[in-house]
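Enquirer: A structural model of the following input is requested.
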Amino acid sequence: MSYAANHPEVKKMDPSERMEGAGIQIGGSVGLEQDGVIRAVVKGDVRSTCKLVISKGSVVSGVVQARDIRLEGEVEGGVEGAGQVWLVAGSRLRSRCVAAALRIEAGADFSGEIRVGE
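Expert: All right, here's what the predicted structure looks like:
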């Protein structure tokens, strides 16, 4: 998993550099080039070319873009999934959701615009 936090550009980093664990705060954008799990507070956007999980307790203030997105935490800027977006019970999404397919579990908190299948 590679992370980059140089806003506004997302730069590649060595895959051996990992950032995970409670209490991590990222002030900028994050870019991933493989499947990944975000366990942090991100004050910026998160972009991935693959599958992405925003884990429980994580907060993203910007937009999350990925092929497939599983939201367990919180996103304030909206999500854009080229494939499936899944909002699990206890997750919170504000703004908008754009996805080819959308799954919302009972107990998920969503407020905003939905565009599915476009």
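Enquirer: drop to CA atoms for contacts and neighbour counts, all remaining ones
Expert: OK.
Enquirer: run a quick neighbour tally on the closest residue to D109 other than its chain neighbours.
Expert: In this structure, D109 finds its nearest non-sequential neighbour in R92, 4.6 Å apart by Cα to Cα, 6 or more residues apart in numbering. Residues near R92, counting by other Cα atoms under 10 Å, number 20.
Enquirer: same question for the one 5 residues further on.
Expert: For C97, the tally of surrounding residues (other Cα under 10 Å) stands at 22.
Enquirer: for the comparison step, fold the sequence that follows:
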Amino acid sequence: MGFSSKSKLQRGAVLTDTLIGEGSVLEGSCISEADIRVEGEVNGDLRTSGEVVIGEKGSVRSEIQARDVTIAGRMEGTVRATGVVRITPSGRLTGMVEASSLIIEKGAVFQGTSRMADGSEDRILSCVVV
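Expert: As a prediction, this is how the structure comes out:
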């Protein structure tokens, strides 16, 4: 799933992935062009044109805006993705999702609402998968 320690080239600039490590707490917003991986705790907005991955020990409270989002830890708030939002078996999402595609794997928990972001008619979903 998309997180690597290698830098990426985009428009002639070198982009380095952003890691919020285990034991770290970020209070406030993080805005990046590169991918963001959360193994610690974030209490604020995450915005990237890349991917956001919340690791099994990671926790985010607030809003995420990204291309793709993978949740293996905890997320409370709003997730807006132009691509795919995936909740893995260890993941828990409480809040609202707006995405082109939502994947809830067996064992994952989703409590909230979802909205298709492709401009089509809104489709509301409330569920818990356990």
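Enquirer: the residue nearest to D109 of structure 1 contacts V75, correct?
Expert: Yes - using Cα atoms under 8 Å, R92 of structure 1 is in contact with V75, at 6.4 Å.
Enquirer: next up, the contacts around the residue nearest to D109 of structure 1.
Expert: Counting by Cα atoms under 8 Å, 6 or more residues apart in numbering, R92 of structure 1 touches L71, E72, G73, E74, V75, A108, D109, F110.
Enquirer: any idea how far S29 of structure 1 is from the fifth one?
Expert: The reference is to V75 of structure 1. Using Cα to Cα, to the nearest Å, one obtains 14 Å as the distance from V75 of structure 1 to S29 of structure 1.
Enquirer: for the residue nearest in space to the middle of structure 1, give its distance to V79 of structure 1.
Expert: Closest residue to the average C-alpha location of structure 1: V64 at 4.1 Å, with Cα atoms, centre = their mean. Per Cα to Cα, V64 of structure 1 is found 5 Å from V79 of structure 1.
Enquirer: please apply the same query to W86 of structure 1.
Expert: 10 Å.
Enquirer: the two: which is more packed in?
Expert: More crowded of W86 of structure 1 and V79, by other Cα under 10 Å: V79, with 25 against 20.
Enquirer: quick check: longest strand of structure 1.
Expert: Scanning structure 1 for the longest strand, with DSSP state E as the assignment, gives strand 92-104.
Enquirer: in what helix or strand does M19 of structure 1 lie?
Expert: Under DSSP states H and E, no helix or strand contains M19 of structure 1.
Enquirer: count of neighbours near it?
Expert: 14.
Enquirer: what do you get for A72 of structure 2?
Expert: Neighbour number of A72 of structure 2 under other Cα under 10 Å is 24.
Enquirer: now E105 of structure 1
Expert: Neighbour tally, E105 of structure 1, other Cα under 10 Å: 12.
Enquirer: ok, R115 of structure 2 next?
Expert: 20.
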